[in-house]
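Peer 1: model the following, please.
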Amino acid sequence: VVPIGEESILKGLRQVVPGEFYAAATRPPAVYRGNPFQIEVGLVHGGVAPVHRITRDALVEMLEESDARTLRQFLINTFNGMGPDGADKILAAAKVGTRVSPGRLKPANIDHLHHALKEVNLSEGQTMNVLRYANRAPLQFQAGGCAITQTVMSTNWRSYGLSQSRNSLPSGPVTVMVHIASVWVPFTNESKEAVASYPEIQKELRLALQSVGRKLGMYLRRRMKVRHEGQRRNIFLRYIGEVATAVSRVNSADRDKLYEQLLEVAKKRTAEADVKLNDRGKAITDEDFGDNVIIVPPEEAGLGTGG
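Peer 2: A predicted model of the protein is given here:
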């Protein structure tokens, strides 16, 4: 049994999947029916989709080199994770027909398509993207019949800050990578595209998913708290000047000195807004996300600094 390793998982996901939070977990080796196996999980949350960063020149080059028969097929095949719904949103915003050939787009239509790629919010209605691997080989088909997908769907992701309907994948810009390493992977059939549902395997899958889920939940709660405190501070700052002026008129106090004192109190009360997270998620003084976590600064993840 040769696992990929948590560091390699984080490094690989960081290069391929854009995001703001990365976590990985490796379970200890276990056994099913006498066969050893090991489960590894990587998780990515947030970030800006690659389509938002594409330049017009790069788009033109992709359109010219594409062998897709329709523009809709081009979008689905070219941009990983977009899906049919995302492609339809892009085409509707660009006001371009779905069956138009990519190589026959006029310059004006290319401009509209490029603008739509950069402006349309693809995260709305987006569901978790599950990447399945067995002995480092990707499993691309029969996702519904795979123990990996079934365990991901049965995990309660609401506990970790994600929206999820019953018996379905959670919503949001989330990617989960699951790898099973074994001397004998129990596939459902000869095509080797889905892992069989053995209780021992599903247990290890669930524990690994819960491990990265807890780290994600801690991060999302911390981020929400920082955002909330920042909003509180903005409200304080909005009225501190008026309060200082009114008080100084009543008791003839020094308005500027009173303003500075009130400002200092506001900063202390909302000190949480000044918390910064380092790239390992360990800069927080009172909370630790654990090992094998990467947190990307908002400006690097393409998220901006606003709430």
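
Peer 1: C-alpha only now, for contacts and for neighbours.
Peer 2: Will do.

Peer 1: quick one: the helices in the stretch 151-300 of the chain?
Peer 2: 199-251, 255-269, 298-301 (DSSP state H, counting those that start in this stretch).

Peer 1: need these in TSV with mean neighbour count and distance to S154, can you?
Peer 2: Below are those laid out as TSV (neighbours: other Cα atoms under 10 Å; distance: least, Cα to Cα, whole Å):
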stretch	mean neighbour count	distance to S154
helix 199-251	17	9
helix 255-269	15	41
helix 298-301	14	30
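
Peer 1: out of those, nearest to W184?
Peer 2: Proximity to W184 (Cα to Cα) singles out helix 199-251 among these, at 12.3 Å.

Peer 1: show me what the closest one is packed against.
Peer 2: Counting contacts by 3 or more Cα pairs under 8 Å, 6 or more residues apart in numbering; DSSP states H and E, helix 199-251 packs against strand 21-26, strand 30-32, strand 35-45, helix 147-154, helix 255-269.

Peer 1: in CSV: those, plus distance to D111.
Peer 2: Formatted as CSV, the helices and strands packed on helix 199-251 follow (distance: least, Cα to Cα, whole Å):
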stretch, distance to D111
strand 21-26, 32
strand 30-32, 54
strand 35-45, 30
helix 147-154, 38
helix 255-269, 46
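
Peer 1: how far away is the most centrally placed residue in the chain from Y219?
Peer 2: The C-alpha lying nearest the average C-alpha coordinate of the chain belongs to H45 (Cα atoms, centre = their mean; 1.9 Å). To Y219, H45 is 10 Å away according to Cα to Cα, to the nearest Å.

Peer 1: now distance to E7 too, for the helices of the stretch 151-300 of the chain, in JSON lines please.
Peer 2: Below are the helices of the stretch 151-300 of the chain laid out as JSON lines (distance: least, Cα to Cα, whole Å):
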{"stretch": "helix 199-251", "distance to E7": "14"}
{"stretch": "helix 255-269", "distance to E7": "38"}
{"stretch": "helix 298-301", "distance to E7": "20"}
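
Peer 1: please generate a structure for the following sequence too, so the two can be compared:
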Amino acid sequence: MELGTLMSMLRRAEHTTLESFLVNSFSRIGRLTAKDVCKKAGIEPSTRPDLLGREDAIKLLDAFHSVSMKSPPVDCLSPITERLMYESIRKEYDVDFIATVTRKPSVYKGYPFLVEGAIAYGGELPKDERATILRFANKVPLLYQQSACAITNVIERMNWKLYSLQQPGGGIPVGPVVIMVHVASVNIPYLSEAKEAIAHVPEIEREIEGALREVGRKLRAYLSKKETVSKRKGKELVISKMLPLMAEKVGEVLEREPPDVEPIVAKIVGGIHIDREMDGNKVRIKVRNFSQKVQRFVLHELCEHTIKYPTPHPSENMMGNMYDYSWDIRIRPDEEVDIEYIVEGTVEGMGGKYLTILEGVEDELVVGDVDEVLEGGVKWLRSKR
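Peer 2: The predicted model follows:
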């Protein structure tokens, strides 16, 4: 809050005491908070507010900053919300990753405001150009004076290399990136009457930077995970090509059938191995966790026929004209889970119309007899059979 504004309010105050002035003129200030402000300022709560001078107003401003107060009410602010930011970016851009955040409301000069941020990465975005910046104020896009805006200023001075983005020479990062910032307030501090850019207010800039750091950390985690998965996938590809050849040669030398190398591949890459055995109308599924952490996912069996005597007992639903049997699996490292059941009629007589689907696990971790993996709501078709 500005000193001049506070002095003007004090001069025009109709309340007989400073305490009642604070309670009735400011949001979220109650009797106890008003007494704390008066105590910090060294002014008696019973003092008439219209008799206070400049020095008293300065003391009150300092007290406002030192006393803990509740956040301003948000009913006067209109955020876009994280979900709508996500949906809007996904609709306009073909990207691989989107992170969004809505910050808690804050205050500048007595006015409540909040900042929302989003970052999108990858997909069809150009890789050798500077990031696209989307600026919004009270849900209205800011199309001009980008270089003069506080949003751009914060983006340029941040160290984006900390979040795995290129930033040659500083400034706006380079890469397949879209950065979005929305500032909502009852009084947006524009640079001019044209309302094309937001002024450089320290409180607002701190919140913008906080929002960008939050989504930046999510992006860094995603890129780190992507790099790890890429290395694992490359390792799996090399091993899955070499081991069958080695097994075949060893089988020829020993005059035996070559062993199944899929469990070995899963163990080397630290994945989850799914082995499905069928004997007439009997089905047995072996799940083995070769990773270093507890894995939890749902295993679905889609069958044309009903099953009998399942162990353990699954949940049952209908999906079109097929039965969906699902098991919620929680498996520790180096642990094996067995699922057994009997199908009405022979499995061979089903015409191959059955599907094994894993839901809630990374596709790159799965090795073996799986038709589809549902990872984060996105379907990844596999060709394991």
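
Peer 1: if we can go back for a sec, in structure 2, what residue corresponds to the residue nearest to the centre of structure 1?
Peer 2: Matched by TM-score structural alignment, H45 of structure 1 corresponds to Y121 in structure 2.

Peer 1: for its match, which non-adjacent residue is closest in space?
Peer 2: Distances taken as Cα to Cα, 6 or more residues apart in numbering put V177 closest to Y121 of structure 2, at 4.6 Å, once the chain neighbours are dropped.

Peer 1: so how far is E336 of structure 2 from that neighbour?
Peer 2: Distance of V177 of structure 2 to E336 of structure 2, computed by Cα to Cα: 42 Å.

Peer 1: settle it for me: which of the two has more neighbours?
Peer 2: Using other Cα atoms under 10 Å, the more surrounded residue of V177 of structure 2 and E336 is V177, with 24 against 15.

Peer 1: if I pick the equivalent of that one over in structure 1, what's in contact with it?
Peer 2: If you follow V177 of structure 2 across to structure 1 using TM-score structural alignment, you land on V174. Applying Cα atoms under 8 Å, 6 or more residues apart in numbering, one finds that V174 of structure 1 lies in contact with 43-46, 127-129.

Peer 1: tabulate those residues (TSV), appending distance to Y160 of structure 1.
Peer 2: Formatted as TSV, these follow (distance: Cα to Cα, whole Å):
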residue	distance to Y160 of structure 1
L43	12
V44	13
H45	12
G46	14
T127	15
M128	14
N129	16
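
Peer 1: between those, which is nearest T188 of structure 1?
Peer 2: For the contacts of V174 of structure 1, the residue nearest T188 of structure 1 by Cα to Cα is N129; the value is 21.7 Å.

Peer 1: number of nearby residues for the corresponding residue of structure 2 for the closest one?
Peer 2: Alignment note: N129 of structure 1 maps to T132 in structure 2; criterion TM-score structural alignment. T132 of structure 2 has 19 neighbouring residues, counting by other Cα under 10 Å.

Peer 1: I'd say T132 of structure 2 and I179 touch.
Peer 2: Yes - T132 of structure 2 is within contact range of I179, at 6.1 Å (criterion: Cα atoms under 8 Å).

Peer 1: re the thing from before, tell me the contacts of the match of H45 of structure 1?
Peer 2: 95-98, 176-178, 219.

Peer 1: state the distance from the equivalent of P186 of structure 1 over in structure 2 to H65 of structure 2.
Peer 2: Under the alignment (TM-score structural alignment), P186 of structure 1 maps onto P189 of structure 2. Separation of P189 of structure 2 from H65 of structure 2 (Cα to Cα): 21 Å.

Peer 1: those two: which is more packed in?
Peer 2: Legend: neighbour count by other Cα under 10 Å for P189 of structure 2 and H65, higher for P189 (17 against 11).

Peer 1: show the contacting residues for that one.
Peer 2: Going by Cα under 8 Å, 6+ apart, P189 of structure 2 touches 198-199, 201.

Peer 1: still touching in structure 1? Go through the residues you listed.
Peer 2: Contacts from these that recur in structure 1, judged by both residues aligned by TM-score structural alignment, their matches' Cα atoms under 8 Å, are 198-199.

Peer 1: just the buried ones from the contacts of P189 of structure 2?
Peer 2: Listed as buried from the contacts of P189 of structure 2 are 198-199; burial here means 16 or more other Cα atoms under 10 Å.

Peer 1: can you put the contacts of P189 of structure 2 in CSV and add distance to F297 of structure 2?
Peer 2: Output for these, formatted as CSV (distance: Cα to Cα, whole Å):
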residue, distance to F297 of structure 2
I198, 46
A199, 49
V201, 47
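
Peer 1: looking at the contacts of P189 of structure 2, which is nearest I274 of structure 2?
Peer 2: Nearest member of the contacts of P189 of structure 2 to I274 of structure 2, counting by Cα to Cα, is I198, at 55.5 Å.

Peer 1: was I right to think I339 of structure 2 contacts M278?
Peer 2: No - counting by Cα under 8 Å, I339 of structure 2 does not reach M278; the two are 12.0 Å apart.

Peer 1: need the overlap of contacts for those two.
Peer 2: R284.

Peer 1: of the two, who's got more company?
Peer 2: For the pair I339 of structure 2 and M278, the greater number of neighbours falls to I339 (17 against 13), based on other Cα under 10 Å.

Peer 1: measure the aligned partner of R103 of structure 2 in structure 1 to W157 of structure 1 for me?
Peer 2: Correspondence of R103 of structure 2 to structure 1, assessed by TM-score structural alignment: R27. Note on R27 of structure 1: its distance to W157 of structure 1, by Cα to Cα, is 19 Å.
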